[in-house]
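1. Got a sequence here, can you model it:
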Amino acid sequence: MLVSRLKIMLSATEVSGDIHAANLVRAIRKLCPSTNFIGIGGEKMREAGVDVRAFTVHMGTIGLLEGIKYYPSFLKIKSMAEKILREEHPDLVVLIDSRDFNLRIAYLANRFKIPAIYYVAPPVWAWPDCKTKRLDKKLTRVRAIFAF
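-> Prediction:
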């Protein structure tokens, strides 16, 4: 039986997400060494063997004013993510933290019928109900690293 090589896209825009993504990649590689990883993230992901298409960890923000500063960059990276999803059609998308950015990626993955898992999910209990419903409609699975 021929098994095709699994391709996973990861998206992490913060330092902690970059570290969690790198650890996840190493764990998956132990189980399935031929897995191909592409993504948006940082140096830790690259060191773990991810083909990082955009380095974003320097753009992790807290608050509206910091977010505005990086908004043009985030739009460009969102377009790049859409191109990856459309042209390379990964088997799975793994989103790590970064609620506002990664919900857009979840929407795109859903549009291209690619399963998306939110790993290190943001705290949904702090969200308005409408955002929680959006999350539910766009994701295949949500995984939290802490028990709440």
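
2. C-alpha only now, for contacts and for neighbours.
-> Noted.

3. Which parts of the chain are strands?
-> 7-12, 36-41, 51-55, 92-96, 116-119, 141-143 (DSSP state E).

4. Could I get those strands in JSON lines, plus columns for distance to residue 67?
-> Compiled in JSON lines, the strands of the chain are given as follows (distance: least, Cα to Cα, whole Å):
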{"stretch": "strand 7-12", "distance to residue 67": "15"}
{"stretch": "strand 36-41", "distance to residue 67": "17"}
{"stretch": "strand 51-55", "distance to residue 67": "16"}
{"stretch": "strand 92-96", "distance to residue 67": "18"}
{"stretch": "strand 116-119", "distance to residue 67": "21"}
{"stretch": "strand 141-143", "distance to residue 67": "25"}
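
5. Let me have those strands in JSON lines, adding mean neighbour count and distance to residue 131 as columns.
-> Below are the strands of the chain laid out as JSON lines (neighbours: other Cα atoms under 10 Å; distance: least, Cα to Cα, whole Å):
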{"stretch": "strand 7-12", "mean neighbour count": "24", "distance to residue 131": "19"}
{"stretch": "strand 36-41", "mean neighbour count": "23", "distance to residue 131": "23"}
{"stretch": "strand 51-55", "mean neighbour count": "18", "distance to residue 131": "26"}
{"stretch": "strand 92-96", "mean neighbour count": "26", "distance to residue 131": "16"}
{"stretch": "strand 116-119", "mean neighbour count": "23", "distance to residue 131": "14"}
{"stretch": "strand 141-143", "mean neighbour count": "14", "distance to residue 131": "14"}
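
6. Second input sequence below; structure requested for side-by-side comparison:
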Amino acid sequence: MTVRRVYIVAGELSGDNLGTGLMRALKARHPDVEFRGIGGPGMIGEGMESRFPLETLSVMGLVEVIKHLPELIRVRRHLRADALAWQPDIMIGIDAPDFNLGLERQLRQAGITTAHYVSPTVWAWRQGRIKGIARSVDAMLTFLPFEAAFYASHRIPVAFVGHPLADELPLTNDRAMARAALGLDSGTAVLALLPGSRANEIRFLGDTFLDAAEQLCRTRPGLQVVIPAATPKRHEELKALLAARPGSPAGHCCSKAVLGRPWWRLTPSCWYRVPRRWRQCSATAPCWWPTGWHRPPTGWPVDWSRPNGSLSPI
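-> Model (predicted):
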């Protein structure tokens, strides 16, 4: 089968990375294929005609979604009309299930073949969504083999395509080489802060991430902290966030990193002043220590007599 037109909608930077690899693979098999939809720098570089900026769909949290709901509805209506007029051979939604599955359902009802790349975690929770997925896609493309088995058990066409990072990352990692590339000491503990690629993740959670790192540095002298910057824009936002903290020279930017993305390195000595503030944290998912820790280590300043737990003023 010759594929001439592919409509792809990615919702954030991770989707752009996946879409870039997907487009390259499709072009290798179908050199004359055309692409249209929503993509970021990588997909545009591969020939995507992006109808809206990638950031249009990069919203997080209930409040942000409600705030941007009219715009999101307008964008989806525009994409539906655009795809119907362009008549692609297939429409592929990359992740962003709350946006893409609805669009896929509308296009499938209009006779366009649809696929969804990156399975929602329907196998883990809200399994009732499987009925909506069945109405939306002609095929689900999964990262993990057990996901494929799950969809097959529900009689939804599925293909296990694997995770693209498996082709980029070595099976074994040279820790010493990685630390040397990032300018980190080889024998000292390292904390990686992973705020994500969305602007609002830096805007709303950036200070919380840094507060957590500062607290850990005070309890773990010598701890080294690194922060990956997903895009040049996120890089500048992180730089501004760090520079706004009195006494912090904002570390320095390491030019080499995993997959070529820049990282910020923060030295523990640069943090000597921490704002006095209260941080409210959920007792089941504390906001400032790793997911899965239902209580902090002994000695951390948390008052569990409070209903939701809270940090003492630092």
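
7. just to revisit the earlier point, which one of the strands of structure 1 lies closest to residue 129 of structure 1?
-> strand 141-143 (16.5 Å; Cα to Cα).

8. what does the closest one correspond to over in structure 2?
-> The aligned range for strand 141-143 of structure 1 in structure 2 is 139-141, by TM-score structural alignment.

9. What of stretch 62-71 of structure 1?
-> Using TM-score structural alignment, stretch 62-71 of structure 1 pairs with 60-69 in structure 2.

10. List the neighbours of the matching stretch that are in contact with it.
-> Applying Cα atoms under 8 Å, 6 or more residues apart in numbering, the external contacts of stretch 60-69 of structure 2 come out as 59, 200-201.

11. again, only this time at 7 Å
-> residue 59 (Cα atoms under 7 Å, 6 or more residues apart in numbering).

12. Same question for that stretch: list its buried residues.
-> The neighbour-count check on stretch 60-69 of structure 2 (16 or more other Cα atoms under 10 Å) flags nothing as buried.

13. still on that earlier bit, once aligned to structure 1, how far is the match of strand 141-143 of structure 1 on average?
-> Mean deviation of stretch 139-141 of structure 2 relative to structure 1 after superposition (mean Cα distance after the TM-score superposition for structure 1): 0.5 Å.

14. between the longest helix along structure 2 and strand 34-38, how many degrees?
-> Identified as the longest helix of structure 2 according to DSSP state H is helix 61-86. Taking axes from the mean of the first three to the mean of the last three Cα atoms, to 10 degrees, one finds that helix 61-86 of structure 2 is oriented at 150 degrees with respect to strand 34-38.

15. Mean deviation, helix 61-86 of structure 2 versus structure 1?
-> Mean deviation for helix 61-86 of structure 2: 1.5 Å (mean Cα distance after the TM-score superposition for structure 1).

16. and residue 89 of structure 1, what pairs with it in structure 2?
-> Counting by TM-score structural alignment, the partner of residue 89 of structure 1 is residue 87.

17. and its match, how far is that from residue 81 of structure 2?
-> Residue 87 of structure 2 sits 10 Å away from residue 81 of structure 2, going by Cα to Cα, to the nearest Å.

18. cool, residue 32 of structure 2 as well?
-> Taking Cα to Cα, one finds residue 32 of structure 2 at 24 Å from residue 81 of structure 2.

19. swap in residue 201 of structure 2?
-> From residue 201 of structure 2 to residue 81 of structure 2 the distance is 31 Å (Cα to Cα).

20. now swap in residue 144 of structure 2 and tell me
-> Taking Cα to Cα, one finds residue 144 of structure 2 at 33 Å from residue 81 of structure 2.

21. now residue 176 of structure 2
-> 53 Å.

22. next one: residue 44 of structure 2
-> Counting by Cα to Cα, the gap from residue 44 of structure 2 to residue 81 of structure 2 is 21 Å.

23. Which one's more surrounded, those two?
-> Neighbours per residue (other Cα atoms under 10 Å) separate residue 44 of structure 2 from residue 81, with residue 44 holding more: 17 against 13.

24. So what angle separates the directions of the longest helix of structure 2 and strand 48-52?
-> Using the same axes, to 10 degrees: helix 61-86 of structure 2 against strand 48-52 is 130 degrees.

25. what does residue 175 of structure 2 align to in structure 1?
-> Checking TM-score structural alignment: residue 175 of structure 2 goes with nothing.

26. count of neighbours near residue 175 of structure 2?
-> Residues near residue 175 of structure 2, counting by other Cα under 10 Å: 10.

27. cool, and residue 91 of structure 1?
-> Quick note: residue 91 of structure 1 (other Cα under 10 Å) scores 15 neighbours.

28. so what's it up against?
-> 6-8, 114.

29. go on, residue 33 of structure 1?
-> With Cα under 7 Å, 6+ apart, residue 33 of structure 1 has no contacts at all.

30. try the one 4 residues further on
-> Residue 37 of structure 1 makes contacts with 7-9, 50-51, as judged by Cα under 7 Å, 6+ apart.

31. repeat for residue 44 of structure 2
-> By Cα under 7 Å, 6+ apart, the neighbours of residue 44 of structure 2 are residue 50.

32. Tell me which residue of structure 1 lines up with it.
-> Residue 44 of structure 2 maps onto residue 46 in structure 1, by TM-score structural alignment.

33. Could you do residue 4 of structure 2 as well?
-> By TM-score structural alignment, residue 4 of structure 2 lines up with residue 6.

34. Quick check: its match vs residue 99 of structure 1, distance?
-> Taken as Cα to Cα, the span from residue 6 of structure 1 to residue 99 of structure 1 is 26 Å.
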